[in-house]
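Peer 1: Test case, fold it:
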Amino acid sequence: MIIKGGRVIDPLSKTDEILDIKIEKEKIIDIKKNIDTSNISEEIIDASGKIVVPGFIDVHVHFRDPGQTYKEDLKSGSEAAIAGGFTTVIQMANTSPKIDNKERIIEHYKKARELPLKVFTVSALTKNFSDIELVDMEENYKAGAIAFTDDGIPNRNSKLILEAMDRAKKLGAIISFHEEDPNLIIQNGINHSEVSDKLNIEGSPTIAETSFIARDVAMAIYTGAKISIQHISTALGVELVKFGKSMGANIFAEVTPHHIALKDSAVLKYGSLAKMNPPLRSERDRKRIIEGIKEGTIEIIATDHAPHSNEEKALELTKAPSGIIGLETSFSICYENLVLNNEITLMKLIELMSTNPAKIYGLEGGEIAKAKIADIAIIDLNSCYKIEKFKSKSSNTPFKDKVLKGEVLYTISEGKVVYKK
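Peer 2: Reported below is the predicted structural model:
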């Protein structure tokens, strides 16, 4: 395969120029101007006027497989991912049953073999998310768990967390934390603010997030463990991560496209489609998150793709489950809100969505270079589109009727075209 005449953007090499890319089997074998195609029988993709970037990597998705496959499964989740330009994703462990032992990790990878992209899994941090007993971290890591997290159920057992960080450091593994203290939340999914007052509910105050971030930042400084703060939503949370980094802690933070694009008043317009954990926060929080991206405190954009059925999301606000889908809209939402708004460069956006996740989680991909894996997305920045039907089984997102800009035309995974618009 040869990709002709695209604007190749590679954050690792700082490449941003019109080039051709030649691919054989699963690898890139040449990158230069004007590769001769006169005597070549390979497939040629004309990328003129388009950008050619490393395939996106999402370190935080929920594919609901096993146990809740009426919402999503590995196949439908993968189809949504490649339609969004993703070539690697990491599934969370809050399935039914939880992915908390080596047998379930091995079973996941057996099912993932035939998927059109790489679908890794984390391991639960505690058995059945109980917060009482740690999983066999060493055994699960050896079986292929890419990280450890009880995402969805915040960890309250501080003594256990300290032990987990010590063990993770010895393994060289990362622990990701969902930072919300349930003891401080009356109703989850909606920010405690004038918005929740209008809805006549109490909601979730920012202290629920920041108190747990402060704990885990302090523990990371103390232990030297590598940790990630998931889907950060508060201004103070960003400041706490920044402080931890300044103290030499091995801390990273991820943010979702919806926390970049929306503030808490969105729930008044979209109802449960704008309900998620952690909730959308104030405009001040949103702006500080963007500053956190610009200054390098936040290094990963991850969707927290969380499918739910229409029936579930149609329940009254306090009873509807939290979470929205995001794989198919992620690039466009971030492109519009960050690049077109002159907050960051396109190069920086690709770094946040591909290069940094690969580097931080030790994954293949995240770059376009000779002898490297041919995981690539080709995108038309000028194309405006609206998704009429999602590849995901679910459609729970406030962006479902929005006209988006920046359409994924091709996704190439390990040298094969797995998605073509």
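Peer 1: Please count neighbours and contacts with C-alpha atoms only from this point.
Peer 2: Noted.
Peer 1: Which stretches in the stretch 51-200 of the chain count as helices?
Peer 2: Under the criterion DSSP state H, counting those that start in this stretch, the stretch 51-200 of the chain contains helices at 74-83, 102-112, 137-143, 158-171, 194-198.
Peer 1: contacts for the longest helix seen in the chain?
Peer 2: Assignment by DSSP state H gives helix 206-223 as the longest helix of the chain. Residues outside helix 206-223 that contact it (CA atoms under 8 Å, 6 or more residues apart in numbering) are 162, 165-166, 169, 179-185, 191-192, 226-227, 229, 234, 236-237, 240-241, 244, 247-251, 278.
Peer 1: Buried ones among these?
Peer 2: Neighbour counting over the contacts of helix 206-223 (16 or more other CA atoms under 10 Å) leaves 162, 165-166, 169, 179-182, 184-185, 191-192, 226-227, 229, 234, 236-237, 240-241, 244, 249-251, 278 as the buried ones.
Peer 1: one more, for comparison:
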Amino acid sequence: MTTVIKNGTAYQNGRLVKADVLIDGQKIKAIGTDLTGDKVIDAKGKLVSPGLVDVHVHYRDPGQTYKEDIRTGSEAAARGGFTTVGAMPNVTPVPNTPELMEKMVEENKKKGIVHVFQYGPITNDETTDVIPDYAALKKAGAFALSNDGHGVQTAQTMYLAMQKAKENNLIVATHAQDDSLFDHGIVNAGKTAERLNLPPVTELAETTQIARDLLLAQKTGVHYHICHVSTKTSVELVRMAKARGINVTCEVAPHHILLTDDDIPKDNGYYKMNPPLRNKEDQAALLVGLLDGTIDLIATDHAPHAKKEKQGGMKGAAFGITGSETAFSTLYTKFVKNEKVFTLEQLLSWLSDKPAKTFGLKNAGVLEPGRPADIAIFDLEHEKEIKEADFKSKGVNTPFTGHKVYGSTVMTMVDGKVVYQEGAE
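Peer 2: Next up, the predicted model:
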């Protein structure tokens, strides 16, 4: 049976065009005008996009499934219009061995309703100096490497890891954090930390590791990807590195361009994230970095926690914010519809084809005949309120609850199958 999505505005090859999309089984058969199919989905007034790609999510499965699991995490992704995600390995146990990696990959396919690619750790348990067998992890299904949540503290360890990752053609995606400089901080160093009387986090905790790792990446030739860059200096370092031909890419998280530490109203655990919200100068530099290509893509760092772990003040709260279900709508509303900082085409590229290209995900992020029918349909015309009750994720830890936004997801399809439909149970 064929299905045609009619009357929508499709994002294809970097452009928005009025077009129908014909789906035959799991594949896109044609994109054009006046197409017909056995079943019709009317997308009049709607945006038809390739399924979004998020290379940075935390699904907590196995070991921490009270926060999230593969099923709920992938349901949250689908509700946000994402059809492909990259799951971080900070689970229990960390997939240090090919046996554990194979099991995670199998569970991702079995339980996930979107495509879930699995990271392997840079080092065993993410906090040691022991480097696992990258060749075996890759063979077992790891698509990239990360210790996200932890910076690699020893330069020699990172140097060896990059050498071995290069040998195995694996991306090293890092959470840049020097623990000695982070020093148990909570809020970005500055007036907000002083106002709330909370331990400050200096930007040096991030930028000094990036500077170190860029030199190591230059020496080894590895593809070095920096997760959630958050400071002006970080952007400047990446810009200089790219000019020197270093194989570096980076991402920014939605919350770091949507909010600054000035937006933290009080000592509220929902605003505790790592890296922390930075200042307005950093925020402005991140936006410039996106627009000039220094920052390659947007990734949510979807980090769900149980309510009890985020209640009370920041000192006792876990780090992290959810993002799968709010990313597109919040970014579209603020930066495309209201402030016109960037175009809809640019936003879609940073959330679809750019992350797919950066991580070599050949069948993701594009709307083309012959490709998998991974498609998201968005409503750009009607305003909706972000409500906890609507979340598919187990985590509701976001300060965006109550915000009114445009760009809600109407439908998400994976391999031609509807995996999310607005209003459906």
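Peer 1: rewinding a little: once aligned to structure 2, how far is the longest helix of structure 1 on average?
Peer 2: Here the mean offset of helix 206-223 of structure 1 against structure 2 after fitting is 0.9 Å, by mean CA distance after the TM-score superposition for structure 1.
Peer 1: quick one, that helix and helix 158-171 angle?
Peer 2: Comparing the axes of helix 206-223 of structure 1 and helix 158-171 via axes from the mean of the first three to the mean of the last three CA atoms, to 10 degrees yields an angle of 50 degrees.
Peer 1: matching residues in structure 2 for helix 206-223 of structure 1?
Peer 2: Per TM-score structural alignment, the counterpart of helix 206-223 of structure 1 in structure 2 is residues 203-220.
Peer 1: Tell me which residues touch the aligned residue in structure 1 for Ala144 of structure 2, please.
Peer 2: Taking TM-score structural alignment, Ala144 of structure 2 has Ala147 as its aligned residue in structure 1. Residues near Ala147 of structure 1 by CA under 8 Å, 6+ apart: Thr121, Val122, Ser123, Tyr141, Ala173, Ile174, Ile175, Ser176, Tyr361.
Peer 1: Among those residues, which lie within strands?
Peer 2: Counting by DSSP state E, these place Thr121, Ile174, Ile175, Ser176 in strands.
Peer 1: Which element, helix or strand, includes the closest residue to Gln421 of structure 2 other than its chain neighbours?
Peer 2: With CA to CA, 6 or more residues apart in numbering as the criterion, Gln421 of structure 2 has its nearest non-adjacent residue at 4.4 Å, and that residue is Met411. Here Met411 of structure 2 sits within strand 408-414, counting by DSSP states H and E.
Peer 1: Give me the contacts around the helix or strand just after that strand.
Peer 2: Under the assignment DSSP H and E, the closest C-terminal helix or strand after strand 408-414 of structure 2 is strand 417-421. With CA under 8 Å, 6+ apart as the contact definition, strand 417-421 of structure 2 has outside contacts at Gln26, Glu75, Ala78, Arg79, Ile113, Val114, Thr409, Val410, Met411, Thr412, Met413.
Peer 1: Spit out the contact partners of the aligned residue in structure 2 for Ile105 of structure 1.
Peer 2: In structure 2, Ile105 of structure 1 lines up with Met101, judged by TM-score structural alignment. When contacts are counted by CA under 8 Å, 6+ apart, Met101 of structure 2 touches Pro95, Gly120, Leu137, Ala140, Gly141, Ala142.
Peer 1: State the distance from Met101 of structure 2 to Gln118 of structure 2.
Peer 2: Distance, Met101 of structure 2 to Gln118 of structure 2, by CA to CA, to the nearest Å: 8 Å.
Peer 1: if I look at these two, which residues touch both of them?
Peer 2: Shared contacts of Met101 of structure 2 and Gln118 (CA under 8 Å, 6+ apart): Gly141, Ala142.
Peer 1: Stretch 207-218 of structure 1: which residues count as buried?
Peer 2: Result for stretch 207-218 of structure 1 [16+ other CA under 10 Å]: buried residues Ile207, Ala208, Glu209, Thr210, Ser211, Phe212, Ile213, Ala214, Asp216, Val217, Ala218.
Peer 1: Looking at the residues you listed, which is nearest Ala369 of structure 1?
Peer 2: Checking the buried residues of stretch 207-218 of structure 1 against Ala369 of structure 1 with CA to CA, the nearest one is Val217 at 35.3 Å.
Peer 1: And the closest one, how close does it get to Ile298 of structure 1?
Peer 2: For Val217 of structure 1 relative to Ile298 of structure 1 (CA to CA), the value is 14 Å.
Peer 1: so where do the strands sit in the stretch 201-350 of structure 2?
Peer 2: Ranges of strands in the stretch 201-350 of structure 2, per DSSP state E, counting those that start in this stretch, are 224-226, 248-252, 297-298.
Peer 1: Which part of structure 1 matches the last one?
Peer 2: The alignment of strand 297-298 of structure 2 onto structure 1 (TM-score structural alignment) spans residues 300-301.
Peer 1: burial count for Trp369 of structure 1?
Peer 2: Actually, residue 369 of structure 1 is Ala. It isn't Trp. 20 (other CA atoms under 10 Å).
Peer 1: Walking through the stretch 301-421 of structure 1, point out its helices one by one.
Peer 2: Along the stretch 301-421 of structure 1, the segments classed as helices by DSSP H, counting those that start in this stretch run 310-313, 330-334, 346-350, 356-361.
Peer 1: Show me which of those helices has the highest average neighbour count.
Peer 2: Stretch with highest mean neighbour count among the helices of the stretch 301-421 of structure 1: helix 330-334 (a mean of 23; mean count of other CA atoms under 10 Å).
Peer 1: tell me what it is packed against?
Peer 2: helix 257-261, strand 404-413 (3 or more CA pairs under 8 Å, 6 or more residues apart in numbering; DSSP states H and E).
Peer 1: mean deviation (superposed) between it and structure 2, please.
Peer 2: By mean CA distance after the TM-score superposition for structure 1, the fitted helix 330-334 of structure 1 averages 0.8 Å away from its aligned residues in structure 2.
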